[in-house]
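Novice: I would like the atomic coordinates for the input below:
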Amino acid sequence: MQDGAPDDPSDAKTVWAEQRTDWAEDRTVLANERTFAGWLRTGLASVAVAIGLKALFREAEIDWLPRAMATLFLVAAIWIYWIARNAARRTQSRLDAHGAEAQPTRTYTLTAGILTVATVGVAVVLWRL
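Specialist: This is a model prediction of the structure:
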């Protein structure tokens, strides 16, 4: 038979069905990583909005108001990073990678942590300007 399948057709169907299931699970592993990246982009977009708000309202009479609004977007960004991390880890823990190489779950934590520190740094800069 083809693809290294057994001679018995019923066994071949089982092997092929298992391969298709493994491939589907690999696609889901990779989709989980793309979803995590999408959430991070959303968080970084919140950081960009915060910087834009500060720049747009630089000369406001009440100087703390644009900073407070920007800080809300920065807090939202941090929240998004950690929600994404938790969702990605939870999803990956339920999946088994077969042919695809999944990122280690600590990568999600490390990435969320680095972006959190960077976002807090942006907040400090916005409040000092």
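
Novice: C-alpha only now, for contacts and for neighbours.
Specialist: Will do.

Novice: Which SSE is immediately downstream of the helix or strand hosting Lys54?
Specialist: Lys54 is located in helix 9-56, with elements delineated by DSSP states H and E. Sequence-wise, the next helix or strand beyond helix 9-56 is helix 64-93, with elements assigned using DSSP H and E.

Novice: list the buried ones in that next one?
Specialist: By neighbour count, with 16 or more other CA atoms under 10 Å as the criterion, the buried positions of helix 64-93 are 66-68, 70-78, 80-82, 84-86, 88-89, 92.

Novice: try stretch 36-49
Specialist: 36-37, 39-40, 42-44, 46-49.

Novice: Now the second one, please; I'll put the structures next to each other:
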Amino acid sequence: MADFRNQERSLGQTRTDWAERRTALASERTFAAWGRTALSCIGVGLAATQLFGDLEPRWLLRVLTVGLVALGVLVLAFGFHSYRKSARDLESSGEHTLSLWWIGAFAVVLSALGIAGLFLVW
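Specialist: Next up, the predicted model:
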């Protein structure tokens, strides 16, 4: 009888471990979706200068471009904040996720490229 209880506890712990791993993977996929959305906003913002280069008044195009790039950077910042919160919650339960350093570096590099792109297309 005692052996049966040990097996139940082991199965329960295994299922809990799997659930925590699925949660960690879901958090990583969610950050990837935020990153794709941010990249799309930045890309459309930078492409707008080429697509609508003869748009008058000129300030409208600049507002559109800067607004979309800024929206992309904000989306990326929100995605990083959300991932960081989930990762810290999972770390407290013993589950390992992608390093916050790598995720933060990705967010900073993508944001910097988007902002640098503004100067290239202007």
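
Novice: Would you pull the TM-score for this pair?
Specialist: TM-score for the superposed chains, counting by TM-score structural alignment, normalised by the length of the second structure: 0.90, backed by 119 aligned residues with a CA RMSD of 1.6 Å.

Novice: re earlier: mean per-residue distance, the helix holding Lys54 of the first structure versus the second structure.
Specialist: In the superposition with the second structure, the average deviation recorded for helix 9-56 of the first structure is 0.9 Å (mean CA distance after the TM-score superposition for the first structure).

Novice: what angle sits between that helix and helix 64-93?
Specialist: Relative orientation of helix 9-56 of the first structure with respect to helix 64-93: 170 degrees, computed using axes from the mean of the first three to the mean of the last three CA atoms, to 10 degrees.

Novice: Just give the closest residue to the residue nearest in space to the middle of the second structure, not the sequence neighbours.
Specialist: Note on the second structure: the residue nearest the mean C-alpha position is Phe31, at 3.1 Å, using CA atoms, centre = their mean. In this structure, Phe31 of the second structure finds its nearest non-sequential neighbour in Gly79, 5.6 Å apart by CA to CA, 6 or more residues apart in numbering.

Novice: what stretch of the first structure does stretch 59-69 of the second structure fall on?
Specialist: Counting by TM-score structural alignment, stretch 59-69 of the second structure pairs with residues 64-74 of the first structure.

Novice: can you check stretch 13-20 of the second structure too?
Specialist: Alignment of stretch 13-20 of the second structure against the first structure: residues 18-25, by TM-score structural alignment.

Novice: Equivalent analysis for stretch 103-110 of the second structure, please.
Specialist: Stretch 103-110 of the second structure lines up with residues 108-115 of the first structure when matched by TM-score structural alignment.

Novice: Would you mind getting the average deviation of the matching stretch from the second structure?
Specialist: Between stretch 108-115 of the first structure and its aligned partner residues in the second structure, the average distance after superposition works out to 0.8 Å, using mean CA distance after the TM-score superposition for the first structure.

Novice: can you list contacts of that stretch?
Specialist: With contacts defined as CA atoms under 8 Å, 6 or more residues apart in numbering, stretch 108-115 of the first structure is touched by 78, 81-82, 85, 88-89.

Novice: Among those residues, which one sits closest to Thr116 of the first structure?
Specialist: If you rank those by distance to Thr116 of the first structure using CA to CA, Ile78 comes first, at 5.6 Å.

Novice: any idea how far Leu126 of the first structure is from the closest one?
Specialist: According to CA to CA, to the nearest Å, Ile78 of the first structure stands 16 Å off from Leu126 of the first structure.

Novice: Alright, that wraps it up for me.
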